[in-house]
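In: Can you look at this prediction? I've put the sequence above it.
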Amino acid sequence: MNTTLTVSKHSKLLRRYLLKHNRRFCTEPNPQPLTPPQDDEQRITQTVQHLLETPHQEWSSSQPLQSLLFSSPLPSLRSILKTTRSLPSYCQALNFFQHLRENSLSTNTQSLSHSLQALLELAGKEPDAASRLFELYQASKEWSVPLTVNAAALLIRYFGRLEMVDKSIVVFDEIDLSIKNTHIRNILIDVLLRDGRIDRALNVLDEMLQPVSQSPPNDVTGDIVFYGLTKRGRKGRNVSEEELIKLVLNLGKHSVFPRTNWLTQLVSSLCRNGKINQAWDVLHEQLKLGAPIESPTFNVLLTGLVRCGDVKRMNTVLAEMKESGVQPDVVTLGIVINQLCKLRRVDDAMEVFNKMGEETGIDGVSVEADIVILNTLINGLCKVGRQEEGLDLMEKTKSNKGLVHTVTYNCLIDGFCKVGEVEKGKELFEKMQQDGISPNAITVNTLVDGMCRHGRINSALEFFGDMKEKGVKGNAAAAYTTLITAFCNADNFCKAVDLFDEMVRSGCSADAIVYYSLISGLCRAGRMDDAGNVYSKMKVAGFHPDIVCYNSLISGFCKKKKVDQAYEIVKEMEETGVKPDTITFNTLIAHFCKAGNFTHAHRVMKKMVKEGLAPTVATYGALIHGYCINGKLDDARKIFNNMSSTSKVPPNTVVYNILIESLCKNNDVKAALSLMDEMKAKGVKPNTTTYNAMFKGLKENNLLEDAFILMDSMIEHGCSPDYITMEILTQWLSTVGESDKLKSFVQGHKVSTLTA
């Protein structure tokens, strides 16, 4: 490339340079000619002036220029660097470097090295920087011009920015060992991490961590490594938490510690992933090594310990904070109060809260409570049934503006509603509005839920209607869901459906829970047409039924003996990727057994096993019940015997009751009594239903003494008689003149030892 500049170009550049550099050498309007150089700055200025005034082809014949560059004393390395850097273009700087190389003594490589460094700086700013930098590096090797530390750093960094990372590695591998210091290695690690070459970067770091390393890591190393490995969206492979822990510990041995935010991030991640012991070890190893741990890191470890309920280690961390001179902040104390409330140690939490308000504070540190702590404490008081104390606490803190908030009132309203004091909750609702605190959707939903839970569904509906008229904004879907579920549970399906239609008309989006609740309720009530309509609307709304919803529909259709529609639901659920569970199969088996279609029942059971689902006690119970009600007692007993001997699913009380009741109805009372003895031997506890079935059988066969023995057994097992028990025994014993024994039985006394 022709780098010769015209005279006019030289003149323009010279004027611009002199305006920039010569002002500091004169204070008069018309400056005098430059004096002979007395220091570096003057020498640099004069050298640049001559270089710009003289065409570069004439530099060798310019006596003043040659004198400035090569006469004793020789210009300092700083002068050479600044002179090269001060030239207006890369081409001129290259010409100057070549002039130095051609006229310097072969032993004077340091001047050339510093000129090359400045030349690299200028090349890096050129549009074709990549090619120029690589050409210069190759040329420096040919000319035997060694790189300075800064020149090597420039090349490694520039090649990295230009996505020529392989060239950065080549430069690092080829430079002299003496200049591979910590600074150079830090730059290479940064370049490698940015390019996603994690393993190569960690290899360089491992060399720095060796005990005999001449370039150990410093704080900059730590910043580069931790930033590069924790940055979101970075390139390269994932780095495991175990690798990060190892890096933290190894760097810590060189007194290089991660910044607070990075250490906090690591400890928090370990706690979230259930590795609380590793989080504990990391923080304590850092403490041993003298790391300056701050409160945020302690706080995330405390939060992790809270989740585990590890109070002992929480106390240890708090003591270590004090020993380390780390003052607890409002977050720390919030964590402590929250944990104490969860453990129902509300008095201890109150003590911490009260100390926060004292002048001496906690351990001499004054921390002002915030709204989160106040609400946590009030919520804790409400959960242990101390709503009145929570209310008093709110009243005491009202003077501190900003502490009492909608959430505070919501905690109290919820607390009173849960213990049935709905009226007190409504009073608080009125009071919060008087205090200028606006209720939100949670306030309304809490009151609606409280009223519904305590059977005041119509009051809840009326209150919700008033709130809508007053324009209380928020998530009305939750209130609608609560009301719809409450009306379904009360078997008022007409009102539930009306509310659902109103919800849709009002533009309020129903969530999946609303649909599930309504479908389940309608199926229980046998209103399958309505359930089907809601089911269709749910699919149009974009919701997918879950297994519970599918099972409700299948059960509903089976109860209505619409088995074909039940199988359509089964087919649909399989097509959508929802696999039938044991409840699905048991529902179908129970339906076929009740209908006496045992061939289909066993076919369904075989499919159940094929799908990898083991038959449950409910499966066998359905088969036994089906055989019993269809008069096939021998088949029922055969399945029962298989359960007792070979099956991994032993019969429970319900299964025994089915067979005992069937035996009694068939006048085989002795076999039924034998089953009761078997229940006792196998540790299966009879219930009221068991005894009622036996009493009916014994009454039909007038086996009075056996009945007395069972009455004593019933008292011994603490099994309370119900109205059916009393009806059977009253009719029987009064007829045979044993009313006194009935009275003794009711009073809890044994009767089989009394005289007739």
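Out: Arrived safely. Numbering: from 1, shown residues only.
In: Please make it C-alpha for all contacts and neighbour counts, starting now.
Out: Will do.
In: residues in contact with Leu249?
Out: 282, 285-286 (Cα atoms under 8 Å, 6 or more residues apart in numbering).
In: Presented hereafter is structure B, for comparison with structure A:
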Amino acid sequence: MNICVASFCKVQQLEKAEAVIIDGIRLGTLPDVVTYNTLVAAYCRFVDLDAGYLILNRMREAGIHPNVVTYNSLIAGASNHSLLSRCFDLFDEMIMLGIPPDVWSYNTLMHCFFKFKKYEEADKVFHDIIMSKLSPCSTTFNTMFNGLCKNGNANNALKLFRYYKQNGFVPQLITYNVLIDGLCKSGRLRAARWVLKELKESNLEPNASTYTTIMKYCFRSGQFDEGIEFFYEMKNKGYTYDAFSYCTVSSAFAKIGRLEEAHKCYELMIEKGIELDIVCYNILVNMYCIGGRLGEVYTLLYEIEQAGLKCDEYTHTTLIDGLCRAGNIDGALKHLRYMDTLGFDSNLVAYNCMVDRLCKAGYINKALKIFGTMDVRDSITYTSLVHNLCKERRFLTASKVLLACLNQGMKVFRSTQRVVVKGLRFAGLDSEARKLQSKIRLARILQ
């Protein structure tokens, strides 16, 4: 009965799970604490915390006492629904009922603190586990490392890792993967490589996730050759790639102009029987645009349609960018107007691309005209236009755009701000330069 209840709960068919319990009672098989704990976890996860908590009344009516697993599920449910105060209440209630918390109770509470960026409280929970009779498990350490990394404290995570490793902690593969990901996100690729080296020297083997993570961040930081080396190392070790890995590598090859190798990645992906999704097609569209093969792009759009997929805003934005690169500005503008009729939530990326490309092609007045028609703008819109106006030495217009950006509470790179101020002074517009500087200082204080 419990297996059936758990199976229905896993696939979110809670009514059928309840029906199984009713049938069980009719047949003389009474639910036990495991049955109800399964329901508590399912209701907390798929409905809400209150629905899970109501199961406790049914348990009492059946003469069954909740245990630590029951309350761990409730605390996890409160955490998942971002109810920090309820986590404390449930923890206190558990202790008042004489149910001693176990290591998983503390792990869940620690995860909740990290979720709400309460680092000191999370650290206190971590040390409470160590100072109590409970022994921290690998999940305790992984939760600590992951929480620190996700909240921008990868350095502290690495220090703690070194300390506890020297004091007997045996890291698992997931621990190394968490640290590598956190260090990469904080821009510490060198430290991430050292952790990868330690992993290779241990009795553990890096998996596809390890390589994909570090490879992705190598590409993002412009270290394409090193990223490609990790790709080939992963390939030589016989790891199975997923669509994300192939797309990441293909995109990297395309960015550095190695289009032939980019296409080979796609051919390999098709040979492996990996089904192309819209993300894969978007990268392929981008490769054709970079290579100036616009005729094949339209064939590809037809292929996307035949595959039952729908082009998204990035597909059309990539095509607009490709038309601009090829000098077909009128075609790009026409496609931008067509894109407005498709009903996307936002065409901001396409408009930003159009503004930037028009500026670079020397059509800055057209770019300003499109800028004026945009209902939604972001810091990229303003930064791109200000930067290009400065290149054209149109500092007064650039200062007006920059002021509009600051009034919207958005940020423009400080280097760009300095260029505008210096340009105004160079043009003899000292009064305008002082006004702009004053506005920039005020915006920094407010931010």
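Out: Thanks, I have it. Predicted, not measured: the structure shown is a model, and the values here were computed from it.
In: that older thread, if any of the contacts of Leu249 of structure 1 are buried, put those into a PyMOL selection.
Out: Buried subset of those, written as a PyMOL selection, criterion 16 or more other Cα atoms under 10 Å:
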select buried, resi 282+286
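In: Dump the contacts of Leu249 of structure 1 into CSV; add secondary structure as well.
Out: Formatted as CSV, the contacts of Leu249 of structure 1 follow (DSSP: H, G, I helix; E, B strand; the rest coil):
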residue, secondary structure
Val282, helix
Glu285, helix
Gln286, helix
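In: Same list, the contacts of Leu249 of structure 1, but as JSON lines with distance to Val367 of structure 1 please.
Out: Compiled in JSON lines, the contacts of Leu249 of structure 1 are given as follows (distance: Cα to Cα, whole Å):
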{"residue": "Val282", "distance to Val367 of structure 1": "28"}
{"residue": "Glu285", "distance to Val367 of structure 1": "29"}
{"residue": "Gln286", "distance to Val367 of structure 1": "27"}
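In: Now check Asn95 of structure 1 against structure 2: what is it aligned to?
Out: Under the alignment defined by TM-score structural alignment, Asn95 of structure 1 corresponds to no residue in structure 2.
In: ok, back up a step: ok, so of the contacts of Leu249 of structure 1, who is nearest Tyr409 of structure 1?
Out: Val282 (41.1 Å; Cα to Cα).
In: now the nearest residue to that closest one once chain neighbours are set aside: how far from Val317 of structure 1?
Out: Leaving aside its sequence neighbours, Val282 of structure 1 sits nearest to Ile245 (Cα to Cα, 6 or more residues apart in numbering; 6.7 Å). Ile245 of structure 1 sits 20 Å away from Val317 of structure 1, going by Cα to Cα, to the nearest Å.
In: Cys549 of structure 1 corresponds to which position in structure 2?
Out: By TM-score structural alignment, Cys549 of structure 1 lines up with Ser245.
In: Tell me which helix or strand that match sits in.
Out: helix 243-255 (DSSP states H and E).
In: starting at the chain centroid, how far to that helix?
Out: 18 Å (Cα atoms, centre = their mean, to the nearest Å).
In: residues making contact with it?
Out: 212, 216, 219, 224, 228, 231, 259, 261-263, 265-266, 269, 274-276, 279-280, 283, 287, 290.
In: and what of stretch 6-19 of structure 2?
Out: 4-5, 38-39, 42-43, 46.
In: who does the strand or helix carrying Asn155 of structure 2 touch, helix- and strand-wise?
Out: For Asn155 of structure 2, the host element (DSSP H and E) is helix 154-166. The helices and strands touching helix 154-166 of structure 2, judged by 3 or more Cα pairs under 8 Å, 6 or more residues apart in numbering; DSSP states H and E, are helix 138-150, helix 173-185.
In: Would you tell me which one of these is buried the most?
Out: helix 173-185 (a mean of 23; mean count of other Cα atoms under 10 Å).
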